[in-house]
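[1] Below are the sequence and a predicted model; questions follow.
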Amino acid sequence: MRLHHTELSDRILGGWLGRIAGNMLGKPVERGDHWTRERIDRYLRRTDALPLTDYLPPPPADAQPGEFELRPEWPQCVRGRIRGSCRDDDIDYAVLGLHLLEAHGFGFTTEQVGAMWLRRLPYLQTFTAERVAYRNLVNGLKPPQTAVHENPYQDWIGALIRADIYGWTSPGDPVRAAALARRDAALSHHGTGVHAAMWAAALVAAAFTAQGPRAALDTALAQIPPDGRLARTVRRTAALHEAGAGWSETLTELTESTGDLHWIHAVPNAGVITAGLLHGAGDFTTTIALTVRGGLDTDSNGATAGSVAGVLCGAGAIPPQWTAPLRDQVRSAVIGFDRVRIGELAERTVRLAATV
C-alpha cells in the first residue's frame, strides 16, 4: 500500500513530533531506579496532574529538599517553560540517522555508521553501549568487534532508540526497516540489543499502514526471533491486554517477569512501550502519558511510543499542547544540526521515503 504524498508527509511529521514530545515528557523523570511507577504517580498527584494530559508540571513550590529529584534539565522541559526541544540523545540519533541516509543512501554499511559518529557526534554525548563502541572505534576496532569488546551493555536500549528513522523511511515495509536497523545496531549491540532495534524500526514502519497499535505490534514481532526474551515479553504484554488486564496490572506482571534486568535493558522497556501503545488504543496523549508513567527509561520509551502513535494518527491529530511549545525547533548535539526546524527534518525524511 503506497501512501499519497500528503498523507505520507503528515504521518512522518507526526513521527518526528511524537518522538520529540514523548522524549520531552519523560525527560524530567529519566532514572528508573529512582523514578518508579509509584513515585511518578505520587509526583503527579502532588502537582494535581492526574490524569496526565500535558507535559509534566514543575515541582511544587513547597517541595522539601530532595523530595523530587528531577533531572537537571527539568526547567527546560516542564509545562509552561518549554521553548523548543531540549537536547537529548534520543533525538540526536534520529537526526544522525537522517544525515547518514542522505550521505550514503540505503546501502550504507555499519562502518559508515561508525565514521558518521566520529565526524558528527561528540563523544561525551554518547552513553553506555554507544560510548563503548565509540571508544572501540577510536582504538581502531571494526564492527562487529566494536559491539562486543569490553561492552557489558550489548542488550540495552541504545540501538532501539536509533531505529525510528529506518521505519519512517520504510513506510509500510517493516522487513526493510528491520534490515536497515540491524545494520546500524551492529555497531554497538549484539543479540537482544540488535533485535530490539529491528523490532522498533519494524513497529514504526508498520504503523503507516496498520489498523491500530495491536496490528503494528504483531507485524513487528514477525521480524525478530520468536523464542527470544524480547519477543516473549512483547507477546506476554499483548496477551494480558487481550485477556482484559488493566494497565497497572500488566506492568506489575512485567516487573515480576523482567525485574532481574537493568532499567535500561531493552526487554523491560519494550514491555512498557507495548503496554503504553495497547492501552493508549491509538490516542496520542493517552499513549505517551501511560508509557512515561510506566517508568524505567522514561524519555526513551516516551519517544518511541510517541513516534509510533504520531505515525498512526498523523501530525494533524496530535493535540497542540504537545507541539506548540516545541516551536518547530530541535536542539541537537549533532554537528551542523542544532536549532534545525522539525518541519525541515520531516521534509527531508519524506524525500527519502518517497524514493522507496
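    Yep, that arrived.
[2] When you work out contacts or count neighbours from here on, use the C-alpha atoms and nothing else.
    OK.
[3] can you give me the strands for the stretch 1-150 of the chain?
    Read by DSSP state E, counting those that start in this stretch, the stretch 1-150 of the chain holds no strands at all.
[4] show me where the stretch 251-356 of the chain has strands.
    Going by DSSP E, counting those that start in this stretch, the stretch 251-356 of the chain shows strands at 329-330, 340-341.
[5] can you list contacts of the last one?
    To tie it back to what came earlier, the one meant is strand 340-341. With contact meaning Cα atoms under 8 Å, 6 or more residues apart in numbering, strand 340-341 is reached by 328, 329, 330, 331.
[6] who are the neighbours in contact with residue 142?
    Counting by Cα under 8 Å, 6+ apart, the residues that residue 142 touches are 111, 136.
[7] separation between it and residue 185?
    Look at residue 142 and residue 185: by Cα to Cα, to the nearest Å, they are 13 Å apart.
[8] Check residue 203 too.
    The value you get for residue 203 to residue 185, if Cα to Cα is used, is 16 Å.
[9] Give me the more crowded residue out of the two.
    The neighbour comparison of residue 203 against residue 185 (other Cα atoms under 10 Å) goes to residue 203, with 33 against 30.
[10] Out of the contacts of strand 340-341, which is nearest to residue 118?
    Of all those, residue 331 has the smallest distance to residue 118: 19.4 Å, by Cα to Cα.
[11] Report how many residues lie close to that closest one.
    18.
[12] So it is in contact with residue 82, correct?
    No. Applying Cα atoms under 8 Å as the test, residue 331 and residue 82 come out as separate, 12.0 Å apart.
[13] In terms of helices and strands, where is the spatially closest residue to residue 195 that is not a sequence neighbour?
    Using Cα to Cα, 6 or more residues apart in numbering and skipping residues adjacent in sequence, the residue nearest residue 195 is residue 224, 5.9 Å away. Using DSSP states H and E, residue 224 is not contained in any helix or strand.
[14] another one to put next to it:
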Amino acid sequence: MNKNFFKYSAFALALLGSLSSSPVLAQQSLPKQVKIKPEVLKDKLKGGWAGQVIGVTFGGPTEFKFNGTLIPDYMTIPWFDGYIKNTMIKSPGLYDDLYVELTFVEVMEQKGIDAPVEDFANAFAHSEYQLWHANQAARYNLLNGIKAPESGHWHNNPHADDLDYQIEADYAGLMTPGMPNSASEISDKIGHIMNYGDGWYGGVYVGALYSIAYVSDDIQFVVNEALKTIPAESDFYKCIADVIKWHKQYPNDWKQTWFEIQKKWSEEAGCPAGALSAFNIDAKINAAYIVLGLLYGDGDFTKTMEISTRAGQDSDCNPSNAGGVLGTILGYSHIPKYWKMGLAEAEDIDFKYTNMSLNRVYEVGYKHALEMVKKNGGKVTAKEITINVQQPKAVRFEKSFDGIYPTHKISFWNKPMAKEFTFDFEGTAVVLQGVAAKADNVKEDHVFDLTIYIDGKEIERTKMPTDLMSRKHEIFWKYELPKGKHQVKVVTNNPKEGYSIRVHDATIYSDQPVDGIHAHDGKE
C-alpha cells in the first residue's frame, strides 16, 4: 500500500490512538438473548445516527466524481471543526439519504411503527425534496396511480436495482436491535416503494448490519451474519460473498479486493444512465464498497471512512452506511473525538424538509427501538433491556432485469423533439432517456401528453411534467419485446411554445450479452 495513503489518517490516529482491537476468538453465532443497559443501547443508537452524518459529510465532496476508479492517495479529503454544521446549513441537499429515511421515521412517530405502506408512500411522494433515480421514478409512479409495491417493480421502474433504498434503510436496523428479521419486514414494506430485487436486497442487508451491530462487536461476524438475510441465488449475495472471500485472500490489500470487485461486478444492467457507462449506482457494487470499508477498516473509524470513500462511485452514501454501522458497534461515546468535532453544535439543526434533528431522532429512534424490543417479546425496565435475538433468515428471491443485457446506446444529443419523433433499433428492450424542459424566460410549468408506439402499435400514453419535483425520469421504456428490429414513434399530443421534450439517448437491450471484445459493426 502506498505509504501516503493514510497520511491524513495517520495524523488523526496520532491524535486519537487506534480503535482497533483483536478479539481472542471470532464470534461463532448469535446469542438467543441479550441483556443490555438502557444507556448502552441508546449510546449505540446515537452512534449509528451520528456515524451516518459523519460519513456522508466526509464523502460529500467526492460523490460520483470518481466512477470506476479509486480516489487517489495524494488527494486529501477535508475534515475540520465546524464542517458538519457548515455543510448542513449551506449544502442541505447532501443529506438526501438521511432526510428520506427521516420521512419514514416521522410517519412512524405520527402513525405508529405498524403504519400501512400507504402512509409511507404518500409522505414520500408528496415530500418537498428533490429525488433521483429509483426514488424519483417511484414518486412519479405514486403520483400517477401506480401504488407500492408496483411503484418499485422493475417493469415500472428502470432504476429498481439502484441503491436508493440501500442508502435510506439505516433506520430499519437502528430500530430493531438484535432483530434482523424484523428489520427485513420493515424493509419489505417500505423498500418496495422504490426498489426491487438487488435494489431491495441492499436495504435488507444494510438493515441487518445495523441490527446485528447492536449485539456483536466482531465486524467480520456482523458482515457474514447479515448476509444470511439475502437469498444465496441472488447476485447481491454473490457479490458480497465475493468481497468476504477476497478479504480473506488479500487481508492486507484492500485495493486488490477493489480491483477484483471491478473485474467481476462493475457491469451495470438496469439503470439506463449507468448501463454502458463508468457511472454505477447499482446497489450491489456500492454495498461491496461499504463492506470493503468495514472489513479492511477492522474497527478503526478513520480507516473505515477512508476506504469506503476512496472506493469511489456513491462515495458519500457508502461511508455514511459504513460509518453508521461502525458507530453502532462502537457507540456514540467511542466514536473518536476527531470525527465528532463540531458535531454537538449541529445536533439541534433540523435536516431540511423534516422536523427532525439528530437530537430529536436520538429520542424518537430510541423510543421506536424499545417498542420493537417489546413487540418481539423482550422486556424493558429502567435498569435493563432484554432483547430476544433473532437468527437471520433469508427473504424471498427476486430478480430484476432477468435476461436483459444492454448492448448499445443511440445518442440524440439532447435535441428538442418535434411533434413526432421516430427511431429504429434491434433488440429486445429499449429505454428512451430525456426530459421535459421549458425556456429560461418561462415561469409556469407544462405537462406534456405523449403517446408511444412500437411497431405501429400504441403501447403507452404518458405524462412528462416540466416540474422538477413531479418529473418523469425517462420518456418511456419497454422490456421483453420479441427479439428483432423495431420502430419507435413518440407523438406529442399537446405541444406548446416555450416548452420542449429534450431527447438524450436510447439504451438498447438484448436477451444475450454482447462480447464487446469481438463485437464489430460488420466491417472488416
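    Happy to help now that I have it. Keep in mind that this is a model prediction, so the values were computed, not measured.
[15] follow-up on the earlier one: ranking by neighbours, what's the top pick from the contacts of strand 340-341 of the first structure?
    If you rank the contacts of strand 340-341 of the first structure by neighbour count (other Cα under 10 Å), residue 330 sits at the top with 24 neighbours.
[16] Quickly note the distance from that one to residue 163 of the first structure.
    Distance from residue 330 of the first structure to residue 163 of the first structure, by Cα to Cα: 18 Å.
[17] Now the aligned partner of residue 300 of the first structure in the second structure. Nearest residue, chain neighbours left out?
    Correspondence of residue 300 of the first structure to the second structure, assessed by TM-score structural alignment: residue 317. Distances taken as Cα to Cα, 6+ apart put residue 56 closest to residue 317 of the second structure, at 5.6 Å, once the chain neighbours are dropped.
[18] Touching, the one you found and residue 322? I think so.
    No. Using Cα under 8 Å, residue 56 of the second structure makes no contact with residue 322, being 9.9 Å away.
[19] So for the two, which sits in the more crowded spot?
    Taking neighbours as other Cα under 10 Å, residue 56 of the second structure and residue 322 compare with residue 322 leading, 34 against 30.
[20] residue contacts, the residue lying closest to the more buried one once chain neighbours are set aside?
    Spatially, and ignoring its direct neighbours in sequence, residue 322 of the second structure is nearest to residue 290 (5.3 Å; Cα to Cα, 6+ apart). Applying Cα under 8 Å, 6+ apart to residue 290 of the second structure gives the contacts 308, 318, 319, 321, 322.
[21] Which of the residues you listed are retained in the first structure?
    Of the contacts of residue 290 of the second structure, the ones still in contact in the first structure (both residues aligned by TM-score structural alignment, their matches' Cα atoms under 8 Å) are 308, 318, 319, 321, 322.
[22] The second structure: which residue goes with residue 193 of the first structure?
    So, by TM-score structural alignment, residue 193 of the first structure is matched to residue 199.
[23] With residue 154 of the first structure instead?
    Checking TM-score structural alignment: residue 154 of the first structure goes with residue 160.
[24] tally of neighbours for that match?
    35.
[25] give the contact list for the nearest residue to it once chain neighbours are set aside.
    Distance criterion Cα to Cα, 6+ apart; nearest residue to residue 160 of the second structure, sequence neighbours excluded, is residue 195 at 4.4 Å. Applying Cα under 8 Å, 6+ apart, we find residue 195 of the second structure in contact with 134, 152, 153, 154, 157, 159, 160, 161, 162, 164, 165.
[26] if we go to 7 Å?
    134, 152, 153, 160, 161, 165 (Cα atoms under 7 Å, 6 or more residues apart in numbering).
[27] ditto for residue 214 of the first structure
    residue 278.
[28] From residue 348 of the first structure, how far out is it?
    29 Å.
[29] Then residue 189 of the first structure?
    28 Å.
[30] ok, now residue 157 of the first structure?
    Applying Cα to Cα to residue 157 of the first structure and residue 348 of the first structure gives a distance of 26 Å.
[31] Give me the more crowded residue out of those two.
    Neighbour count, other Cα under 10 Å: between residue 157 of the first structure and residue 348, residue 157 has more, with 28 against 13.
[32] and the nearest residue to the more buried one once chain neighbours are set aside, what does it touch?
    Nearest in space to residue 157 of the first structure, with sequence neighbours left out and distances taken as Cα to Cα, 6+ apart, is residue 266 at 4.4 Å. Counting by Cα under 7 Å, 6+ apart, residue 266 of the first structure touches 155, 156, 157, 193, 196.
[33] ok, back up a step: now the kept ones among the contacts of residue 290 of the second structure in a markdown table, please, with extra columns for distance to residue 245 of the second structure.
    Shown next, in a markdown table, are those (distance: Cα to Cα, whole Å):
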| residue | distance to residue 245 of the second structure |
| --- | --- |
| 308 | 18 |
| 318 | 20 |
| 319 | 21 |
| 321 | 21 |
| 322 | 19 |
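[34] Show me which of those is closest to residue 246 of the second structure.
    Among those, and counting by Cα to Cα, the member closest to residue 246 of the second structure is residue 308, at 15.8 Å.
[35] To which residue of the first structure is that closest one aligned?
    Match for residue 308 of the second structure (TM-score structural alignment): residue 291.
[36] Next one: its match relative to residue 304 of the first structure, how far apart?
    Where residue 304 of the first structure is concerned, residue 291 of the first structure sits at a distance of 9 Å (Cα to Cα).
[37] Comparing the two, which residue is more hemmed in?
    Higher neighbour count among residue 291 of the first structure and residue 304: residue 291, with 35 against 32, using other Cα under 10 Å.
[38] how many neighbours does the closest residue to the more buried one other than its chain neighbours have?
    Distance criterion Cα to Cα, 6+ apart; nearest residue to residue 291 of the first structure, sequence neighbours excluded, is residue 276 at 4.5 Å. By the criterion of other Cα under 10 Å, residue 276 of the first structure has 29 neighbours.
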